[in-house]
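Novice: pasting the sequence and the predicted coordinates here, then a few questions.
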Amino acid sequence: MTKVIVVGSGIVGLATAARLAARGDDVTVLEKERDLALHQTGRNSGVVHSGLYYPTGSLKARMGVAGAESMVAFARTHGVAVEQCGKLVVAVSDDELPGLHRLAERAVANGVPARLISAAEARDHEPHVSCVAALRVESTGIVDYRGVCEVLAEQVRAAGGAIRFGAEFLAARTEGTRVRARFTTSAGEEQLAADALVVCGGLHADRLARACGLEPEARIVPFRGEYFELTDAAVPLVQGLIYPVPDPRFPFLGVHLTKMVHGGVHAGPNAVLALAREGYRWRDVAPSDVADALRWPGLWELGRQNWRPGAREVARSVSKTLFARSLARLVPEIRREHLLRAPAGVRAQALRRDGSLVDDFLVQQAPGQVHVLNAPSPAATASLEIAAHLERQVDEALVTNR
């Protein structure tokens, strides 16, 4: 029986652990927190993405499209709250129409079910939306990702695997055909040997890779995604999901409106540099994380290339009025008083030395080891597909270590 250690109980780590356990591997999940999915997975907007935005042929595109089907099917099979409500990407002015048409072409290339519709047709779906045209994307949905994680964790346990909470992974070394991992618990430092190691470290992925003797080709830079939710009075203004046409000069999608699977509507996220890798508020500052980010040349180059939209994001972060104004471009009836602060998330984004974002999933392999070094959105949507990919990577890593 192959013994595998999986680091991280976010949705990618749990999906991978469940898949490996189901085939008969002896799986142990190490999680530094006291519960599942407390970081990226548990703080995202709950969207099942369609695979619309990603370069054709990329892992994100292929796994995103497949994940839009497999995640909805998984949730329905296991009784997790899910709704395939579709979304609108809206052009609010004529100068956004070329970008909308490019997205429509990308949808065709990626195999995403989508169609261009008129403003009148858009209002059939969203009566309060403002636009000159829209792209209707049918396969987009909403789901309870934490509920998915709870099912995956039960699958790990049912197959004989273990999930150890409060176990903070420190480092690992491959010694012969075995991998020896070090981690800390409330009882002190412990070690565990296995045939293979899979690290799904999220916000700490690059550091954990270096602690295992690998040199990642990019560094994690944390971006905080700030959300509001609409007041009860404003919730009826949104029926599903409403997105703007993304600015091609900026690597994020822009604030949007998202119906939540358990009720209510989220607005956001804004995107600003976080001052800690787990910095969910402006006052969360980790000097070592800030220094680590500032030492990376890629951050300075990213700032140089995107200073203008970046400044808008910061301004919107500190001004609810500006945030509301951005939302009112999509739904004019939304006002400042309709916004209530909601918990933020932090996106673990891999950034290269030249300032370019790693715009695809990135996995690095070593003898007996597999490290997920970039898995931002749509990783939750594609998590079951990523798990299948990582299963193959584990088998390859095992072969190279024999």
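Specialist: Right, received. Where do you want to start? Numbering: from 1, shown residues only.

Novice: can we go C-alpha only for contacts and neighbour counts from here?
Specialist: Noted.

Novice: now V137, nearest residue through space, not along the chain?
Specialist: A114 (4.3 Å; Cα to Cα, 6 or more residues apart in numbering).

Novice: ok, and here's another one to check against it:
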Amino acid sequence: MARIAVVGSGIVGLATAARLAERGDEVVVLDKETSLASHQTGRNSGVVHSGIYYAPGSHKALMSRAGAESILRFAADHGIPAERTGKLIVATRPDQTPQLQKLAARAEANGIDAQVLSPEQAREHEPHVAAVAALHVGSTGIIDYPAVCRRLAEIVREHGGEVRLGTRVLSSRTVQGSVHVETDAGTVVVDGLVACAGLYSDTLARASGLDVDVRIVPFRGEYFELVPEREHLVQGLIYPVPDPRFPFLGVHLTRSVGGGVHAGPNAVLALAREGYTRSAVVPGELAESLRWPGLWRLGARNLVPGAREVARSFSRRLFAASLAELVPAVRRQDLVPAPAGVRAQALRRDGTLVDDFLVERTDRQVHVLNAPSPAATASLEIARYVVDELDAVMAR
């Protein structure tokens, strides 16, 4: 039995901690927040992704496909609200159909069941949708991810582990076969460490001695909700055909397990790593983003779609107009603000986004550096992979 520290009480950290605890390791979870799943996990739209968008053979593709099954099975086993709804990816103009066909081909390459539908067939699933064609993906669903986190934390505790909230991890270093984890409450000495620090994953990795040539650049995703009397416009999940020039999926409509319909998110640069509002600014973090050459190169390649995202951030009318391309009955007055999220996206120096999950290793430490969506879907699979990586670095 080893003593392992896990940094982060989001779903990836807790899934990893639960897996370690269940096999008999002594686990301590450390998180600076006073509640579980305070950031990416607790602020997403609760979608169980199929893996259709991701490169065949990538971790995202393989782990999403497996995770769509394992996370829903976990929910069923533990009484957590979840539903396999399926989703429609909707082409609203004829010029979008080639990209829709490419997604259908990618679905086949990834072993995902998806059917191209006519407009009439699409309206059988979503009566209010506007489509010249659509792709139906049956394995997509919805789930209560914070409830999953609460149950994972219970599993850690049931197996003798500890979830220590309100404890900020500052750095770590490996010393003579153990890892000294420096926190704002003192030093924790363990046999191994897994860092799932989300928005601060690169910062912690560098503070722990890793040579990390990516930066987390935070992108805020702003959401609305449909007013209750308009929720009938959406039966399940409705997504646009993604713009291949832009590295995000576009605003979409998703029904939640707890009731209600989420609308969004857009994607704009956040001015702080936890910048959930336009007024949230941390000058040092903003300066760090602006100093990273990859941000400027990404922006230069995405001037038009990026400007469109910023304009939509300041205009509910434009936000509603984007949604109305999918469901024409959606109006500006149908939208009420909902909490925003921030995507912890790793960006390379050359301006390319890290497309896949990224894990780096050092002596007795494993750092998860890039785990944005669909990491919640794939969390149990990521945990399996991370534990194997930890075993490997501890066996050296």
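Specialist: Cool, the structure landed. In this text the structure is predicted, and so the values were computed from the model without any measurement.

Novice: please state their TM-score.
Specialist: Aligned and superposed, the two chains score 1.00 in TM-score terms (TM-score structural alignment, normalised by the length of structure 2); 396 aligned residues with a Cα RMSD of 0.5 Å.

Novice: does the residue nearest to V137 of structure 1 touch R106 like I think?
Specialist: No: between A114 of structure 1 and R106 there is no contact under Cα atoms under 8 Å: 9.8 Å.

Novice: quick revisit: what about the residue nearest to V137 of structure 1, how many neighbours?
Specialist: Residue neighbour count, defined by other Cα atoms under 10 Å, stands at 23 for A114 of structure 1.

Novice: one more: F219 of structure 2?
Specialist: 22.

Novice: please pull up the equivalent of H367 of structure 2 in structure 1.
Specialist: When structure 1 is aligned by TM-score structural alignment, H367 of structure 2 is paired with H371.

Novice: secondary structure class for that match?
Specialist: strand (DSSP: H, G, I helix; E, B strand; the rest coil).

Novice: in contact with it, which residues?
Specialist: By Cα atoms under 8 Å, 6 or more residues apart in numbering, the residues touching H371 of structure 1 are V198, V199, C200, A205, A209, V363, Q364, Q365.

Novice: look up the closest residue to the fourth one, ignoring the ones flanking it.
Specialist: Sequence neighbours aside, L373 is the residue nearest to A205 of structure 1 in space, at 5.5 Å (criterion: Cα to Cα, 6+ apart).

Novice: and what of D350 of structure 2?
Specialist: Distances taken as Cα to Cα, 6+ apart place G294 nearest to D350 of structure 2, at 5.1 Å, with adjacent residues excluded.

Novice: shouldn't the one you found be in contact with L347?
Specialist: Yes: using Cα under 8 Å, G294 of structure 2 is in contact with L347, at 6.4 Å.

Novice: you'd agree F223 of structure 1 is in a strand?
Specialist: Yes: looking at F223 of structure 1 with three-state DSSP, it is inside a strand.

Novice: that one -> structure 2?
Specialist: In structure 2, the residue matched to F223 of structure 1 (TM-score structural alignment) is F219.

Novice: pretty sure its match contacts A344?
Specialist: Yes: F219 of structure 2 lies in contact with A344 (Cα under 8 Å); the separation is 7.0 Å.

Novice: neighbour count added to the contacts of H371 of structure 1, as a markdown table?
Specialist: Below are the contacts of H371 of structure 1 laid out as a markdown table (neighbours: other Cα atoms under 10 Å):
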| residue | neighbour count |
| --- | --- |
| V198 | 24 |
| V199 | 26 |
| C200 | 27 |
| A205 | 24 |
| A209 | 25 |
| V363 | 17 |
| Q364 | 17 |
| Q365 | 17 |
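
Novice: among these, find me the one that's closest to V318 of structure 1.
Specialist: A205 (29.4 Å; Cα to Cα).

Novice: residues contacting that closest one?
Specialist: Listed by Cα under 8 Å, 6+ apart, the contact set of A205 of structure 1 reads V199, I220, H371, V372, L373, N374.

Novice: need the counterpart of it in structure 2.
Specialist: So, by TM-score structural alignment, A205 of structure 1 is matched to S201.

Novice: from E229 of structure 2, how far off is its match?
Specialist: For S201 of structure 2, the distance to E229 of structure 2 equals 41 Å [Cα to Cα, to the nearest Å].

Novice: next one: T254 of structure 2
Specialist: Distance from T254 of structure 2 to E229 of structure 2, by Cα to Cα: 16 Å.

Novice: please enumerate the strands of the stretch 101-250 of structure 1.
Specialist: Here the stretch 101-250 of structure 1 has its strands, by DSSP state E, counting those that start in this stretch, at 114-118, 133-137, 141-143, 162-165, 168-175, 178-185, 188-194, 196-199, 219-230, 241-244.

Novice: which helix of structure 2 spans the most residues?
Specialist: Longest helix in structure 2, counting residues (DSSP state H): helix 59-78.

Novice: what does the very next helix or strand once past that helix rub up against?
Specialist: Under the assignment DSSP states H and E, the closest C-terminal helix or strand after helix 59-78 of structure 2 is strand 82-83. Contacts with strand 82-83 of structure 2, where a contact means Cα under 8 Å, 6+ apart, come from L72, A75, A76, G141, I142, I143, D144, V257.

Novice: on average, how far is strand 82-83 of structure 2 from the matching bit in structure 1?
Specialist: Here strand 82-83 of structure 2, set against structure 1 after superposition, deviates by a mean of 0.3 Å using mean Cα distance after the TM-score superposition for structure 1.

Novice: the helix or strand just after that strand vs structure 1, mean deviation?
Specialist: Sequence-wise, the next helix or strand downstream of strand 82-83 of structure 2 (DSSP H and E) is strand 87-91. Its aligned residues in structure 1 lie a mean 0.3 Å from strand 87-91 of structure 2 after superposition (mean Cα distance after the TM-score superposition for structure 1).
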